[in-house]
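Enquirer: Structure here, sequence nowhere to be found:
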């Protein structure tokens, strides 16, 4: 007998945990999830670090923050040191998986400051700084797919740095992300980098699309609108995979792959179900296809392990249905372009808010360090 997570891995989906904390690392919990749940990577974001460092029941950050206070570190320096240390230590735990998979998995992501989401040059500079600080080849630097983020993606890839492109909501923006990646690879090749060492994932958000679309469908209140609820997120992701297949079959992509480049794998993010009326494994079981990543909160991971039903590829045979959902949404008056732009804007704003909360938490901790240690 196999477990559902084993079945998911066998279907070609890489299971990454959407969470990280020093306690997970130090207690062996992260290694346990690797051993028992098939976890082969980790993603982080400002909200995750805020939850970890701000957790009053977790004292694993007390000593390092006190040491940083003693050293006279300011808030930004303390956050940089704490988060890069966690990512480096997690990367070391995943290194055997990275080696065994030729760099495909065993990845740990760390995000540039969300304050920089609309500043191309500052994003590039921080991505380079984070890559050098963590100093592990199995790191991915997360860059948001804002308009300012697109040229930053190209520039960072051109430096030979592996990138996780985050906060992708629309098919149009996803196409621009693929273009940015391919342009970066072409520049990296010209710069003399080994293309085989550069990896990337494109994080396509799922549940947030349903949350916003369903709110608008509820407001419409018609039977047709009601019948479309909870279909947009999966349809959007399935059409993203269709676009992935098309764009990486282009002449430009094929030539780069022949030169050693890797495809930019689709990653399903925001896979925790927000609506309690929906199956809690919906955004896992309905988004199965080879060469994808599903990054899950632990609750979703455990639900999948416990009762997920993996039936093989649930994406590539459903493109026609996904297109029909889009047509029906448009006919009902749902402006998906407006939905996805709103979600991108809100996504950046939420991460900025979490970042500010994190800075306040760390500032308080630094100030509270015993005077005798400073």
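Expert: Arrived safely. The structure presented is a predicted model; accordingly, all values stated were derived computationally and were not measured. Numbers count the residues shown, from 1 in each chain.
Enquirer: Going by C-alpha atoms from here, please, whenever you check contacts or count neighbours.
Expert: Noted.
Enquirer: What is the longest helix that the chain contains packed up against?
Expert: In the chain, taking DSSP state H as the definition, the longest helix is helix 336-368. When contacts are defined as 3 or more Cα pairs under 8 Å, 6 or more residues apart in numbering; DSSP states H and E, helix 336-368 packs onto helix 46-53, helix 62-70, helix 75-100, strand 163-168, helix 207-220.
Enquirer: which residues touch the last one?
Expert: Helix 207-220 is touched from outside by 169, 225-226, 228-233, 270-275, 283, 334, 339-340, 343, with contacts defined as Cα atoms under 8 Å, 6 or more residues apart in numbering.
Enquirer: Going by neighbour count, which of those residues are buried?
Expert: 169, 225, 228-233, 270-273, 283, 334, 339-340, 343 (16 or more other Cα atoms under 10 Å).
Enquirer: In contact with residue 135, which residues?
Expert: By Cα under 8 Å, 6+ apart, the neighbours of residue 135 are residue 88.
Enquirer: Which residue is the nearest non-sequential neighbour of residue 352?
Expert: Nearest non-adjacent residue to residue 352, counting by Cα to Cα, 6 or more residues apart in numbering: residue 114, 5.3 Å away.
Enquirer: and the one you found, what does it touch?
Expert: Neighbours of residue 114 in contact, by Cα under 8 Å, 6+ apart: 46, 348, 351, 352, 355.
Enquirer: okay, pairing it with this:
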């Protein structure tokens, strides 16, 4: 077992795998990662499922059955994805039990085409996934769009555990935390056991650097270029500072006294996009207790091999983070425009991934028929 991964979990960071496939499940690979690589959770998305479906024969029997039954592609995608999520939830159930429900979690995403649609539709989709998976250790992923915020509140108020995804801006993150608190307050008013309702807030990291680096290159001054690769870490650290403000607020403390548990910050998109950057930077530089880092396996292996885990790297970096943000503004970076572009692009990518999944599934159903 890697000493680096032991050190990371020893600092209070939960390691989750940003991948799932039936092949991983049937071969025992996920169990091995739990045993050997400190993995305590799994996140999924439509791109991951599309990739899994297009490789190997793990889905052949179910695809043939679905084809024989003549189900439409919408029903088929839910049948296949929820099967895998249930299986992964069962594999992770011992972790869930050992951590009293904090970890051992598996995330499945609502139809991303609803991201800018009505909250009512998103909540209906969240309920359907919650019922279909029917495991206490599932997270329903809801995007943090403006239309997603009331859906987050409603889902939590009904006792549905939520992974809030697609967060880029500090302002939106604060709105997410407000939606989370309102949801817990609703759950309390509904007489629910708050200790059974978990949530994480997925703050996207590497995409932030990708977008800002592109703009810094366009500006082209030495001062601008020197700031490349610094924005994402700074943004994430300031997100954690915002989180600390909320958990020190009497509003949260009243819920905590009633049995509620924190909405942990989750660092998502932690695979490095720029090969010039250290491949573990979005792990090494975002270490503090009570957080989650969901990694693609390549990043997990890199951290295990040569990660530099050396204590808390978030709280001591607050002043540096504020300075970086001020320098970016001075260089000509419009933060509000950056996060707006990233959210719009993120929703478009989610929808494109969903369409890819549906297309892949249609192809596989025809082949199975």
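Expert: In hand now; what should we look at? Note that the structure is a prediction, hence the values are computed from the model and not measured.
Enquirer: Return the set of buried residues in the longest helix of structure 1.
Expert: Buried residues in helix 336-368 of structure 1, counting neighbours by 16+ other Cα under 10 Å, are found at 336, 339-341, 343-344, 347-348, 351-359, 361-363, 365-366.
Enquirer: same question, stretch 198-206 of structure 1
Expert: Result for stretch 198-206 of structure 1 [16+ other Cα under 10 Å]: buried residues 198, 199, 200, 201, 202, 203, 204, 205, 206.
Enquirer: likewise stretch 63-75 of structure 1?
Expert: Buried, per 16+ other Cα under 10 Å, within stretch 63-75 of structure 1: 65, 66, 67, 68, 69, 70, 73, 75.
Enquirer: Mind putting the residues you listed into JSON lines with distance to residue 7 of structure 1?
Expert: Output for these, formatted as JSON lines (distance: Cα to Cα, whole Å):
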{"residue": "65", "distance to residue 7 of structure 1": "42"}
{"residue": "66", "distance to residue 7 of structure 1": "45"}
{"residue": "67", "distance to residue 7 of structure 1": "45"}
{"residue": "68", "distance to residue 7 of structure 1": "45"}
{"residue": "69", "distance to residue 7 of structure 1": "47"}
{"residue": "70", "distance to residue 7 of structure 1": "49"}
{"residue": "73", "distance to residue 7 of structure 1": "47"}
{"residue": "75", "distance to residue 7 of structure 1": "44"}
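Enquirer: From those residues, pick the one nearest residue 123 of structure 1.
Expert: residue 75 (19.0 Å; Cα to Cα).
Enquirer: For the counterpart of the closest one in structure 2, list the residues it contacts.
Expert: Matched across to structure 2, residue 75 of structure 1 falls on residue 73, judged by TM-score structural alignment. Listed by Cα under 8 Å, 6+ apart, the contact partners of residue 73 of structure 2 are 358, 361, 362.
Enquirer: so how far is residue 127 of structure 2 from residue 73 of structure 2?
Expert: 20 Å (Cα to Cα, to the nearest Å).
Enquirer: ok, back up a step: among the helices and strands packed on helix 336-368 of structure 1, which is nearest residue 192 of structure 1?
Expert: strand 163-168 (18.2 Å).
Enquirer: how big is the offset of the closest one relative to structure 2?
Expert: Strand 163-168 of structure 1 differs from its equivalent in structure 2 by a mean of 0.2 Å after superposition (mean Cα distance after the TM-score superposition for structure 1).
Enquirer: what's next to that strand, contact-wise?
Expert: Counting by Cα under 8 Å, 6+ apart, residues outside strand 163-168 of structure 1 touching it are 109, 140-146, 153, 156-157, 174, 177, 199-205, 344, 347-348.
Enquirer: The residue nearest to residue 352 of structure 1 -> structure 2?
Expert: Residue 114 of structure 1 maps onto residue 112 in structure 2, by TM-score structural alignment.
Enquirer: wait, isn't residue 120 of structure 2 in contact with residue 151?
Expert: Yes: using Cα atoms under 8 Å, residue 120 of structure 2 is in contact with residue 151, at 6.9 Å.
Enquirer: Settle it for me: which of these two has more neighbours?
Expert: Counting neighbours by other Cα atoms under 10 Å for residue 120 of structure 2 and for residue 151 shows that residue 151 has the greater number, 26 against 15.
Enquirer: Relative to residue 292 of structure 1, which of the buried residues of stretch 198-206 of structure 1 is nearest.
Expert: residue 201 (8.8 Å).
Enquirer: Make sure that closest one is indeed in a strand.
Expert: Yes: counting by DSSP: H, G, I helix; E, B strand; the rest coil, one finds residue 201 of structure 1 located in a strand.
Enquirer: show me what contacts it?
Expert: Residue 201 of structure 1 touches 163, 164, 165, 264, 265, 266, 267, counting by Cα under 8 Å, 6+ apart.
Enquirer: ok, now how distant is it from residue 112 of structure 1?
Expert: Distance of residue 201 of structure 1 to residue 112 of structure 1, given as Cα to Cα: 16 Å.
Enquirer: And for residue 101 of structure 1?
Expert: Counting by Cα to Cα, the gap from residue 101 of structure 1 to residue 112 of structure 1 is 26 Å.
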